[in-house]
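A.B. asks: Sequence plus predicted model, see below.
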Amino acid sequence: MQDIEAEEFAALLNKPATIKLLDVREELEYHTFNVGGLNVPLGKLPVLINEEELDFSAEDTIIVICQRGLRSKTAKQILTAAGYPNVRNLNGGLLKFQRLTSK
């Protein structure tokens, strides 16, 4: 599934029922600034998938976010390989999103 740009992401945040957010930053980063969603640090993601502890279904559209878009790109690959076909990465991460929304 195609990645998502900050502009489209900002519009989707107003429609939370249509997406699932997965923030793969570390807990401290998440508590410093977040836009909601489930916080699972990237290093813990494979364990939660293997233990089937994620509250996502294969039908859900999952948007994976991090600071710059690099960890979330890796998380997208992990989720896709685990059978979640509707995963999108926030290009440029939350930094790009913050620059957009602070204008």
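C.D. replies: Good, I have the coordinates.

A.B. asks: going forward, measure contacts between C-alpha atoms and count neighbours the same way
C.D. replies: Noted.

A.B. asks: Next, count neighbours for residue 70.
C.D. replies: Around residue 70 there are 16 other residues, counting by other C-alpha atoms under 10 Å.

A.B. asks: got the contact list for it?
C.D. replies: residue 93 (C-alpha atoms under 8 Å, 6 or more residues apart in numbering).

A.B. asks: From residue 24, how far out is it?
C.D. replies: 10 Å (C-alpha to C-alpha, to the nearest Å).

A.B. asks: next one: residue 81
C.D. replies: From residue 81 over to residue 24 (counting by C-alpha to C-alpha), the distance is 17 Å.

A.B. asks: adding another structure so you can compare the two:
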Amino acid sequence: MEFLIIAVVVLLGVSIFRYYRQKSYLKVLTEEQFKENYRKAQLIDVREPQEFDRGHILGARNIPVTQLRQRLVEIRKDKPVYLYCQGGSRSARAAQILHKKGYSQLYQLKGGFKKWTGKIKTK
């Protein structure tokens, strides 16, 4: 029982540390803030292709988080990168990957695509 309590405390500590570290390099934007500048940035949908085809933000490129490391050459380091996924967890993971590779202007849509009310495109 004592081991379980220690394990939970350690996991909680690691989670809190990651959360605050992520806040230092990833800015989470409301939909209104996101809409202000996403057209001047690189808009990346990190969901899988079948999700992207069912609907995505107008102007977005689909680079799934599962392919991100292999497709980094498609993303410029000198321009802001606006990321989104369905709910926020995959875009946060994508931001972590990009941050480790030297990208600094990283933004995430709060709530992800499921909270988006702007224009979308479907196939």
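C.D. replies: Sure, I can see it. These numbers come from a predicted model, not from an experiment.

A.B. asks: sorry, back to before: out of residue 81 and residue 24 of structure 1, which sits in the more crowded spot?
C.D. replies: Taking neighbours as other C-alpha under 10 Å, residue 81 of structure 1 and residue 24 compare with residue 24 leading, 26 against 10.

A.B. asks: Identify the residue of structure 2 aligned to the more buried one.
C.D. replies: Counting by TM-score structural alignment, residue 24 of structure 1 corresponds to residue 46 in structure 2.

A.B. asks: Look up which helix or strand the most centrally placed residue in structure 2 falls in, please.
C.D. replies: Nearest residue to the geometric centre of structure 2 (C-alpha atoms, centre = their mean): residue 91, 2.0 Å. Here residue 91 of structure 2 sits within helix 89-100, counting by DSSP states H and E.

A.B. asks: In structure 1, what range does that helix match?
C.D. replies: With TM-score structural alignment as the criterion, helix 89-100 of structure 2 aligns to 70-81.

A.B. asks: mean deviation of the matching stretch from structure 2?
C.D. replies: Compared with structure 2 after fitting, stretch 70-81 of structure 1 deviates on average by 0.6 Å (mean C-alpha distance after the TM-score superposition for structure 1).

A.B. asks: which other helices and strands contact the helix or strand hosting residue 43 of structure 2?
C.D. replies: For residue 43 of structure 2, the host element (DSSP H and E) is strand 42-45. The helices and strands touching strand 42-45 of structure 2, judged by 3 or more C-alpha pairs under 8 Å, 6 or more residues apart in numbering; DSSP states H and E, are strand 61-62, strand 81-84.
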